[in-house]
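1. sequence first, predicted coordinates after that:
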Amino acid sequence: MSNDTFKYVLRLADNALILSQRLTQWCGKGPALEEDMALTNVALDLIGQARLWYSYAAEIEGAGRTEDDLAYLRDAHQFHNLLLVEQPNGNYADTLMRQFLFDTWHYYLLKSLCASKDGRIAEIAEKSLKEVSYHLRRSGDLVVRLGDGTAVSQEKMQTALDEVWRFTGEMFIADDLDTAIAAQGLGPDPSSLKVDWEAHLAEVMAEATLRLPAANAWMLKGGKQGVHTEHMGYILAEMQFLQRAYPGAQW
């Protein structure tokens, strides 16, 4: 099994884990009990997906590391998640818009990965797609309800969209690893996902009466190469504290 496959699967795991960690910060603080529970369930789904990806990455690496080692014993520069998923929760509009933009990309990525020549990647993608289909439907419905709601809710959703938009371009930029993975038939060229992503966004935003930012707006990138925003270190400090302070600790 190639080192490229290990690195690629690790990226998939990192996206799910870091976004899950962000969402768990809302537990007990949601705007309504039902929404609090729903968002926590999305976080749990993502943790489950991260575990599947990390377990497979550990198998490919063959160095004796476990899923816990990969999650808790790496530093920020060794994580390769998208910058989008590490952004602060902000208010609920910020969290929801971040989620919808990621869910849409995640859905089309997993659909493509179901056809991967790597059987395990295809298997995990197919299992995850069932959960992410719900995530996308849920976040899209809420974007519409709040965007086409009151003047205040619409303003907050538009502001959230404008603020987080600069982190979306990275999802569709191929680096050397993406190119190698696509050439081997293990995953898609990231740019191939953009048409469906944009089409779904246009449909939902029109119904939500929200204005999409310019497609050619300036974009930030670097997360896939381990170059993160200042927020990443704080996420890991909280998430990894127990394992770092008490190595090998178990419940």
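-> Thanks, I have the structure now.
2. all contacts plus neighbour counts: C-alpha atoms, from now on.
-> Fine.
3. now the helices for the stretch 1-150 of the chain?
-> For the stretch 1-150 of the chain, applying DSSP state H, counting those that start in this stretch gives helices covering 3-24, 33-61, 67-72, 92-113, 119-147.
4. how far away is the closest residue to N3 other than its chain neighbours from L242?
-> In this structure, N3 finds its nearest non-sequential neighbour in E61, 7.4 Å apart by Cα to Cα, 6 or more residues apart in numbering. As judged by Cα to Cα, to the nearest Å, E61 and L242 stand 25 Å apart.
5. any chance you could map the helices in the stretch 151-251 of the chain?
-> With DSSP H, counting those that start in this stretch as the criterion, the stretch 151-251 of the chain has helices at 151-164, 176-183, 194-207, 231-239, 241-245.
6. just checking, what packs against the fourth one?
-> Here helix 231-239 touches helix 3-24, going by 3 or more Cα pairs under 8 Å, 6 or more residues apart in numbering; DSSP states H and E.
7. how about residues contacting the helix it packs on?
-> With contacts defined as Cα atoms under 8 Å, 6 or more residues apart in numbering, helix 3-24 is touched by 39-40, 42-44, 46-47, 49-54, 56-58, 60-61, 71, 79-82, 85-86, 88-89, 121, 177-178, 180-181, 186, 224, 235, 239.
8. show me just the buried residues among those.
-> 39-40, 42-44, 46-47, 49-54, 56-58, 60-61, 71, 79-82, 85-86, 88-89, 121, 177-178, 180-181, 186, 224, 235, 239 (16 or more other Cα atoms under 10 Å).
9. picking that back up, out of the helices of the stretch 1-150 of the chain, flag the one nearest A217.
-> helix 92-113 (15.7 Å; Cα to Cα).
10. quick one, the closest one and helix 3-24 angle?
-> Between the axes of helix 92-113 and helix 3-24, defined by axes from the mean of the first three to the mean of the last three Cα atoms, to 10 degrees, the angle is 150 degrees.
11. so which bits of stretch 226-237 are buried?
-> In stretch 226-237, counting by 16+ other Cα under 10 Å, buried: G226, V227, H228, T229, M232, I235, L236.
12. can you tell me which residues contact the last one?
-> Contact criterion Cα under 8 Å, 6+ apart gives D75, A76 as the residues in contact with L236.
13. ditto for the third one
-> For H228, the set of contacting residues under the criterion of Cα under 8 Å, 6+ apart consists of A76, H77, L83, G222.
14. as a markdown table, the helices of the stretch 1-150 of the chain with distance to V195 would be great.
-> Listed next are the helices of the stretch 1-150 of the chain as a markdown table, based on distance: least, Cα to Cα, whole Å:
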| stretch | distance to V195 |
| --- | --- |
| helix 3-24 | 21 |
| helix 33-61 | 25 |
| helix 67-72 | 32 |
| helix 92-113 | 10 |
| helix 119-147 | 17 |
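15. put this next to the first one:
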Amino acid sequence: MSTTSEAAVVSPDSLPHGLPSGTAALARLMVRLGDDALVLGQRLCQWITRAPTIDEDLALSNIALDLIGHARVLYTRAGQLDGSGRCEDDFAYTRSAREFTNTLLAELPNGDFAVTVARQLVYTHYAVLYYESLARCADPGLAAFGARAAKEVAFHRMHADRWTVTLGRGTGESARRMQQGLDRVWPYAAELFEEDEVLARLAVRDVVLSPAVLRETWLGGVSGVVTEAGLAVPAPAWSASGGRSGLHSEEFGPLIAELQSVRREFPGGTW
């Protein structure tokens, strides 16, 4: 998973090892966040050579590279915390699809460009808020990562905001597709803010903030962009859930198989 992403500047080796109780829960949180970043990055990589313009081909691949850089840092530190000694490649390439704990939003198929923009809008507004909260968390290592990652994802958010408004205020066809993209993606947002026993344990110990408290701020941010685009904020009748427990969509298996194909074909191979 080697990458030149600036996220890798936050070296896992520099993160402190002396952690209070709740280390196992913190390690699980890092894996979850790493899974979100890796899986979404892999989805965005599928746009390479297929994006609407060359500029967007480069933009989406650079965003994907940032996300994979985030996953590298999070996986490596998780392997240190859980005592397994697993490295970033172990997490990415040796787990089954059932062992991944990313949200269903991250694995949602790209659809057309408007669906991808809508997915980016939902995710980036959440990620900036959550990473900013991590920058103030009790663990210095995670705080350092959060501060760095929040700055990078803020650029991803600007990209999503700009395209949402551009498509919404473009032609009748682009506005229709953007609205359909928002309607398609919106039910998957709720899972980002779910609180389970892992997050509750960390929140009680003041290690990290529960994402649930960020939902209203997130909604205000994305709603403002959607309104500026002249579109309607969706009101879904259902909410997706299960990804954090390893319950994934039919499309997830092929995505992971593609990600892991070379490693599984040549186990232990070096280049």
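-> Thanks, I have the structure now. Keep in mind it's a predicted model, so treat the numbers as computed, not measured.
16. can you calculate the TM-score here?
-> In this superposition the chains share a TM-score of 0.97, using TM-score structural alignment, normalised by the length of the first structure; 250 aligned residues with a Cα RMSD of 1.0 Å.
17. re earlier: TSV for the buried residues of stretch 226-237 of the first structure, including distance to A32 of the first structure?
-> Conversion of those to TSV gives the following (distance: Cα to Cα, whole Å):
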residue	distance to A32 of the first structure
G226	36
V227	36
H228	32
T229	30
M232	28
I235	25
L236	28
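18. translate N15 of the first structure into the numbering of the second structure.
-> Superposed on the second structure with TM-score structural alignment, N15 of the first structure falls opposite D36.
19. neighbours of its match, how many?
-> 28 (other Cα atoms under 10 Å).
20. nearest to W251 of the first structure, out of the helices of the stretch 1-150 of the first structure?
-> Nearest of these (Cα to Cα): helix 67-72, 13.2 Å.
21. what's that closest one aligned against in the second structure?
-> Residue span in the second structure matched to helix 67-72 of the first structure, by TM-score structural alignment: 88-93.
22. have a look at how far, on average, the matching stretch is from the first structure.
-> Its aligned residues in the first structure lie a mean 0.5 Å from stretch 88-93 of the second structure after superposition (mean Cα distance after the TM-score superposition for the first structure).
23. just to revisit the earlier point, now for the helices of the stretch 1-150 of the first structure, which one comes closest to A249 of the first structure?
-> That would be helix 67-72 among these, by Cα to Cα, at 11.1 Å.
24. what helices or strands is the closest one leaning on?
-> Using 3+ Cα pairs under 8 Å, 6+ apart as the contact test, the elements touching helix 67-72 of the first structure are helix 33-61.
25. tell me how far the residue of the second structure most remote from its centre lies from M178 of the second structure.
-> Most distant from the centre of the second structure: G172, at 30.6 Å, with distances by Cα atoms, centre = their mean. For G172 of the second structure, the distance to M178 of the second structure (Cα to Cα) stands at 10 Å.
26. got it, and D35 of the second structure?
-> Per Cα to Cα, D35 of the second structure is found 27 Å from M178 of the second structure.
27. so what corresponds to L161 of the first structure in the second structure?
-> In the second structure, the residue equivalent to L161 of the first structure is L182, according to TM-score structural alignment.
28. which of the helices of the stretch 1-150 of the first structure sits closest to Q250 of the first structure?
-> When these are compared (using Cα to Cα), the closest one is helix 67-72, at 10.9 Å.
29. hmm, who's touching the closest one?
-> L17, R51, Y54, S55, A58, M239, Q240, Q243, R244.
30. need those in a markdown table (columns: distance to R211 of the first structure).
-> A markdown table is the format used below for those (distance: Cα to Cα, whole Å):
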| residue | distance to R211 of the first structure |
| --- | --- |
| L17 | 30 |
| R51 | 37 |
| Y54 | 37 |
| S55 | 41 |
| A58 | 43 |
| M239 | 35 |
| Q240 | 39 |
| Q243 | 44 |
| R244 | 44 |
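31. out of those, which is nearest to F100 of the first structure?
-> Using Cα to Cα, the contacts of helix 67-72 of the first structure come closest to F100 of the first structure at L17, 16.7 Å.
32. for that closest one, grab the count of nearby residues.
-> Per other Cα under 10 Å, the neighbour tally for L17 of the first structure reads 27.
33. can you report how many residues lie near the nearest residue to W105 of the first structure once chain neighbours are set aside?
-> With Cα to Cα, 6+ apart as the criterion, W105 of the first structure has its nearest non-adjacent residue at 6.0 Å, and that residue is W197. Using other Cα under 10 Å, W197 of the first structure is surrounded by 20 other residues.
34. how much space between W197 of the first structure and W165 of the first structure?
-> Taken as Cα to Cα, the span from W197 of the first structure to W165 of the first structure is 13 Å.
35. overlap in contacts of the two?
-> By Cα under 8 Å, 6+ apart, no residue touches both W197 of the first structure and W165.
36. matching residues in the first structure for stretch 144-153 of the second structure?
-> So stretch 144-153 of the second structure sits over residues 123-132 in the first structure, by TM-score structural alignment.
37. what's the mean distance for the matching stretch versus the second structure?
-> Mean for stretch 123-132 of the first structure is 0.8 Å (mean Cα distance after the TM-score superposition for the first structure).
38. isn't F193 of the second structure right next to P211, touching?
-> Yes: under the criterion of Cα atoms under 8 Å, F193 of the second structure makes contact with P211 at 5.0 Å.
39. burial count for E173 of the second structure?
-> E173 of the second structure: 11 neighbours (other Cα under 10 Å).
40. aligned counterpart of it in the first structure, please.
-> Using TM-score structural alignment, E173 of the second structure lines up with V152 in the first structure.
41. report how many residues lie close to the corresponding residue of the second structure for L220 of the first structure.
-> Aligned counterpart of L220 of the first structure in the second structure: A240 (TM-score structural alignment). Neighbours of A240 of the second structure under the rule other Cα under 10 Å: 16.
42. please name the nearest non-neighbouring residue to A240 of the second structure.
-> A240 of the second structure sits nearest to Y188 (Cα to Cα, 6+ apart), 5.0 Å away.
43. who are the contact partners of that neighbour?
-> Y188 of the second structure touches L104, L105, S239, A240, S241, counting by Cα under 8 Å, 6+ apart.
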